[in-house]
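>>> The sequence isn't on hand, but the structure is:
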């Protein structure tokens, strides 16, 4: 072979080797890319991250970790930005910027995760002194999570590493406060703050928080950097410096499919690829944790994955001994993650993992975690009070340095505010004197229902004095002097003041009338107006009734014009019993379903005399049972009113039970208020429905002896006749009370979410005022067209939370259902809204009786009818004169 052939042969071999090398590199690169894709998929699944670089000047992306950091300007308004001394600079960017708090005893970060309350979160705070203040001074201060102490931060000036404190916290509030408290041993500071949504992970303690003490990645190299996000979907920080006695490391490069596993702890692949096992000749791994263990409780998790291919016929089997107690037998599957635990231990954590006698291989352990259970002895301030004081702070733009975090705990630091010692605490005193407040008196003040003393003196407040102040049960001091309030002082406040129940100060309001003559003038002005309105209303009622009679829309006798007593209006129901065979025949073998509720399905039926009926058939799987069936039958046999659905008959044959009602051609109110409803209710029809429903409820409360509480009043239980007359249905949950003032603790469920009285939900005390609250929500639906729970991007918002800021802004146009296109009387709309808000205070004693609500609603309806008549007259005049005189009278 000559030299040219030899060179050609070498060239061919070289090319083949290059191709093989490239193929190998590409396959490794493809595997790496696949693994990275899986990591990123895991990471994007858990997007509930808040990452704050405390003291940074701008947002940025950390390309090493893939974490997007925000500045803290949107999370805290106090403190100042600093940077560590140049000689202390670290490679990690967020550790070099510092937020320091030289002023104020407590400074709080406000975190509002989009997942909201009743969720599990991992919170972590980073501290690196770095001699940022050039004082070379040791720093010590307290760190609080909400109202409970989390840790004492103790930073030695010689520390050249970052200290971090982490906690897994189940939040019962939508807002999480992380507070730094000055204890007199140094100026509080912070470098970074993380919040991670932990979804449905098993890291949870409903009675407290979990404080990570050890998160050990076993078998890794000491030179490795810690494993965290993006490798770890929860962004845990895994340590490599934990050694088990007499152990050796093992590892694999093979991929472990954590995405396909059902392991809820979701450990990173990098953590599971390494492990430890006993040295040759040993069959046990052991560890003892004794730091900070006195009177402590711990949770321990063990994490395994078999990373060695075991020969056929061999097994790796082991037991776990924890503080002297044995658990197991355990075996592992190749490359499949397994978490064992959590185990709860007292005072110490001492464990050993031991091979069984029949095991062919020693035990292994890939990782383990130890959490200390942190108690939460204090509850945050009553949520109603928190919402109220936050609304007050926003309404008056109060920017006090100490108005941050929880208002009452861990100690009252909000200037001008005092709380009681209840658990949860309540706000009992608020002093905003000389605070440059302007505008009307905020309605949010009326939601501080435990308040005893309120001082708003020497401000620039305008408008009238709310009469609702007299309804605050514990208010004994009300100072409003030195403002610009106008109008008359409410009679109820003057009566409380005259009786000595209230210290009332009103001096310095030059345009505020405190004399009884104001009331007399007001009354003398209102009498002719009211008289004229009533006369017009009566005339309009007569015209309307005759008009409806003419069009066949109303079936009433002339005697109804002058009014009948409740007894005379009662119609004796025949309440005939039906056999089940007759029920099948009436419904044509249950052919047409017209509704469904907790009792069962409702079918359309036809009696022999041609009357249409609605047949509610008992379902064996329903939430209501035989007791509720009998309750509804008994009530409907004795309760009769034109605004209550009438019972035609019933069937009670063993398991076959049914109720036969009069048929309501227009279905229920909920359907009429849906966005896709074809026949939208106009403003007057809505008011008439409100009056009808109020009449029915008022009869149950005040016309029945003993009074009856409906307990599940809602729009789907307001049924409508062909002429849109409203009738209350579904008495399956109703209770009759022995006396009007009687209330009971109810243990069985009552009500529908969104309509439930918050006082009843909190205490279980049920009375007539619980129905009044539900009726208020019903009115709010009629006015706004919104459901009680409004669906949004961040879950559901209660209708009262939605409407409250609009009320404070006085934006009635945004409150009223936009589908009405402005076709309503503005004064009437405000009155309807005032009636609504009077029904829904959190305390039942503040709510009016249904008879008062009914009277107010009738006035509101009369106002609307009078407005319509005025508009009609204007249109007629303009037609006669040939001019356009009534373009917009509303």
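That came through, no problem. Values in this document were obtained by computation on a predicted structure and should not be read as measured data.
>>> going forward, measure contacts and count neighbours with C-alpha atoms only.
Noted.
>>> Pull the number of nearby residues for the residue lying closest to residue 537 once chain neighbours are set aside.
Distances taken as CA to CA, 6 or more residues apart in numbering place residue 862 nearest to residue 537, at 5.4 Å, with adjacent residues excluded. Residue 862 has 23 neighbouring residues, counting by other CA atoms under 10 Å.
>>> ditto for residue 494
The burial count for residue 494: 17, using other CA under 10 Å.
>>> Does it belong to a helix, a strand or coil?
Using DSSP: H, G, I helix; E, B strand; the rest coil, the structure places residue 494 in helix.
>>> ok, the residue nearest to residue 537 touching residue 535?
No - using CA atoms under 8 Å, residue 862 is not in contact with residue 535, being 9.9 Å away.
>>> Am I right that the residue nearest to residue 537 sits in a helix?
Yes - counting by three-state DSSP, residue 862 is part of a helix.
>>> how about it, what does it touch?
533-534, 537 (CA atoms under 8 Å, 6 or more residues apart in numbering).
>>> can we see that at 10 Å?
Counting by CA atoms under 10 Å, 6 or more residues apart in numbering, residue 862 touches 533-538, 540-541, 684, 687, 828, 856, 868.
>>> Which neighbouring elements make contact with the helix or strand that contains residue 21?
Secondary-structure element containing residue 21, defined by DSSP states H and E: helix 3-45. Counting contacts by 3 or more CA pairs under 10 Å, 6 or more residues apart in numbering; DSSP states H and E, helix 3-45 is packed against no other helix or strand.
>>> ok so, going back, I'd like the contacts of residue 862 as a markdown table, with secondary structure and distance to residue 50 appended.
Below are the contacts of residue 862 laid out as a markdown table (DSSP: H, G, I helix; E, B strand; the rest coil; distance: CA to CA, whole Å):
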| residue | secondary structure | distance to residue 50 |
| --- | --- | --- |
| 533 | helix | 59 |
| 534 | helix | 60 |
| 535 | helix | 64 |
| 536 | helix | 62 |
| 537 | helix | 60 |
| 538 | helix | 63 |
| 540 | helix | 61 |
| 541 | helix | 61 |
| 684 | helix | 49 |
| 687 | helix | 47 |
| 828 | helix | 46 |
| 856 | helix | 49 |
| 868 | helix | 55 |
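>>> okay, pairing it with this:
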């Protein structure tokens, strides 16, 4: 059903991996962080390599399975195949053999297994076998030729930290596998009511190369097969300089979206479809459209089309504009005997209909629940500890036909299976009795007889009620006191010396007194602490994440909306009380909003602030946010527009402090970790613990002790103790350089260097591309980038008189942002607004079904 005879053939991509520069290589490595690529059968001494045609790094499967045999495919089948297809791992022994792969809990993965026989066993006998995902059958593997490749692909949301892919011998030949690949997807992608979608087909309509498209063109390494339906012809974009933004949740590859098919005849239609082998299968499909024809000046052209499914029209017509991308999908799966689509021109359209690509998936329900996770972990630990050589592969209890030897499980149909009996007699066990057995909390029968175990029986097993266990035939297990207590008659136990009894009684009395005293002291201290805490309400000027976390964790819900409170910074309270409502700039300065001191936060608000901070900032603030994991356990890189927007917000906040407050305020501690983002990435400036106010009528500066964070402190202020508004400008310049470069204020490579020195050394050689964060992958307006770097360098001038004021900085940054926005005006964004549910076209009723 998903057979792919040419998908793993080697061919050169448009941009060979070996030709990538440092920035592009960094970009590909960043995208591959969610990739797991296993070359099955690759010898451990050749533990990894990089596939030349894709740039993907493959590793040996030796650390993912401990069974099977490694073999080479026959030489005549290696010539034009990717290196990952040269080896296979076969499993001549055992019924079920499995790979166990560590994954991110609650993440969504594209999982792909590929098989090429290649006469690896010199028998020329094509095998057939089953493929399982965890405890459930995924699909059957049937090969039709020695050189043909069969690929099975499924999108699956994992619930645990381990994923099992198993091959099951069905009596039709020895199971084998060539490649196993996992690609982590955003959890928001392919959002359906099912946790598992099996690929039926993924088509690139109108391909100009007639080659498959995959990574690096497709950032998720989906494989797109070229296709031109009967009665259609190819249409390609004339200009390849235009760029389609792939920031949407589908991340469609430009190589696919730059080609399409249109009807061969005027007034014709584009027709395609499929007939499933099983008409009960439930399908989801995704249709992708992007206008390729740039309108000429003065001409009026319109591409509008009607989509019909099995003879029924999907409601209204759909239209496209140049470079716009449209995704049409359904929210509820459909079961049909046949799926036939027809795309035709509407009466108002001046251009023929087109389609660029499509995907179809069917629901694979995977009904079996896996064994209880605690039981599963305990059994895996026992397997590892005792090196058990039985059929202990895959899930412990399910499917029931493949339950681990020596294990009995309980099945009640509504909850996960549990291990209730474990027979490890005559299993060659040595060493101590593992405490992991105690983790089998539903265990009722345990047989460890006739092994070479030694040491004590764990006390938790001895005290477990309802457990029947046998240790007969382990001569060394009773060489300890614990065993003696279990097996010897009480009347034969040695009496304790007479002096031990009063000594034990005295010690017990002392312990009892100490315990009671400690409990009283604990209760007293707890009440005393609660008495202090209950009267605190966090005001706008209570600064510091540590204070928020402490008080959020200790404030009871009864503290919500209290009418009294105090500020931890009386001086700032006085400053705030002098502000009028007109003066407030609530969008740019947050402490966590620069509001009057009588503003009180409720308990719920504090929880929301703290949780929101950790969700959006990680645990160390914006200084790490734009470098690392933002959400969904997948790498997130802020775009150039996002970064400029953040910079403008922070600059406006400082401008407000300097010119909008009476009296003016100097922040004194501007740094990345004092920049907070809301859920929409609007920046707020916080951390006012070191801020100072001054009377502008008495001068433009003040003498004060040095305060701030190393790397951000104005060097002129540091040497003179004279604090001015330009000190904040310097600190902001450092923050701006961090935003631009993704490097810290103090760069610790071979020697410590300030970020401003590093930037200036490259700027003097006009190497702007080496200054910018390579994870941007060149997606920015060069003029905007150069201007932004110039602004930052001007802010960090050693002479404060050469630095611009914050009003000038705000104006310049807005110009840079406008240039970037203008550049992106013509770039389509695949967003929820451009993803339409085709079910809407049928009103409240589903489409008629063929019978």
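Structure received. Because the structure is predicted, anything quoted here is derived from the model rather than measured.
>>> circling back to that earlier point, which residues are in contact with both of residue 862 and residue 535 of the first structure?
Listed as contacting both residue 862 of the first structure and residue 535 by CA under 10 Å, 6+ apart are residue 541.
>>> all strands for the stretch 1-150 of the first structure, in order.
49-53, 60-62, 67-71, 80-83, 97-100, 106-111, 119-127, 139-145, 148-155 (DSSP state E, counting those that start in this stretch).
>>> Between those strands, which one is closest to residue 443 of the first structure.
Each of those has some distance to residue 443 of the first structure by CA to CA; the shortest is strand 106-111, at 24.6 Å.
>>> what angle separates that closest one from strand 139-145?
40 degrees (axes from the mean of the first three to the mean of the last three CA atoms, to 10 degrees).
>>> Next up, the contacts around residue 356 of the second structure.
Here residue 356 of the second structure is in contact with 203-207, 234-236, 256-262, 287-292, 325 (CA under 10 Å, 6+ apart).
>>> Give the aligned equivalent of it in the first structure.
Structural correspondence for residue 356 of the second structure with respect to the first structure (TM-score structural alignment): residue 366.
>>> before we move on, what about residue 98 of the second structure?
Residue pairing (TM-score structural alignment): residue 98 of the second structure is matched to residue 108 of the first structure.
>>> how about the helices in the stretch 351-500 of the first structure?
Taking DSSP state H, counting those that start in this stretch, the helices of the stretch 351-500 of the first structure run over residues 383-395, 491-498.
>>> I'd like these as a markdown table, with distance to residue 63 of the first structure appended.
Compiled in a markdown table, the helices of the stretch 351-500 of the first structure are given as follows (distance: least, CA to CA, whole Å):
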| stretch | distance to residue 63 of the first structure |
| --- | --- |
| helix 383-395 | 38 |
| helix 491-498 | 64 |
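>>> do you know which of those lies nearest residue 53 of the first structure?
For the helices of the stretch 351-500 of the first structure, proximity to residue 53 of the first structure was assessed by CA to CA; helix 383-395 is nearest, at 26.0 Å.
>>> Distance from the chain centre to that closest one, please.
16 Å (CA atoms, centre = their mean, to the nearest Å).
>>> before we move on, back to that, give me the buried entries from the contacts of residue 862 of the first structure.
By neighbour count, with 16 or more other CA atoms under 10 Å, the contacts of residue 862 of the first structure hold 533-534, 536-537, 540, 684, 687, 828, 856, 868 as buried.
>>> Leaving out sequence neighbours, find the closest residue to residue 181 of the second structure.
If the residues on either side of it in the chain are set aside, residue 181 of the second structure comes closest to residue 37, at 4.6 Å by CA to CA, 6+ apart.
>>> and the one you found, how many neighbours does it have?
By other CA under 10 Å, the burial measure for residue 37 of the second structure, its neighbour count, is 21.
>>> What is the aligned counterpart of it in the first structure?
Aligned against the first structure by TM-score structural alignment, residue 37 of the second structure finds its counterpart in residue 51.
>>> Please apply the same query to residue 451 of the second structure.
In the first structure, residue 451 of the second structure lines up with residue 459, judged by TM-score structural alignment.
>>> From what I see, that match and residue 438 are in contact.
Yes - between residue 459 of the first structure and residue 438 there is a contact at 6.7 Å, judged by CA atoms under 10 Å.
>>> so which of the buried ones among the contacts of residue 862 of the first structure comes closest to residue 772 of the first structure?
residue 856 (13.8 Å).
>>> What about the contacts of residue 356 of the second structure, which are in helices?
256-257 (DSSP state H).
>>> which among the contacts of residue 356 of the second structure end up buried?
203-207, 234-236, 256-262, 287-292, 325.
>>> if I read this right, residue 125 of the second structure contacts residue 173, doesn't it?
Yes - assessed by CA under 10 Å, residue 125 of the second structure is found in contact with residue 173 at 7.9 Å.
>>> who's in contact with residue 175 of the second structure?
68, 89-93, 95-97, 115, 117, 126-131, 141, 166-169.
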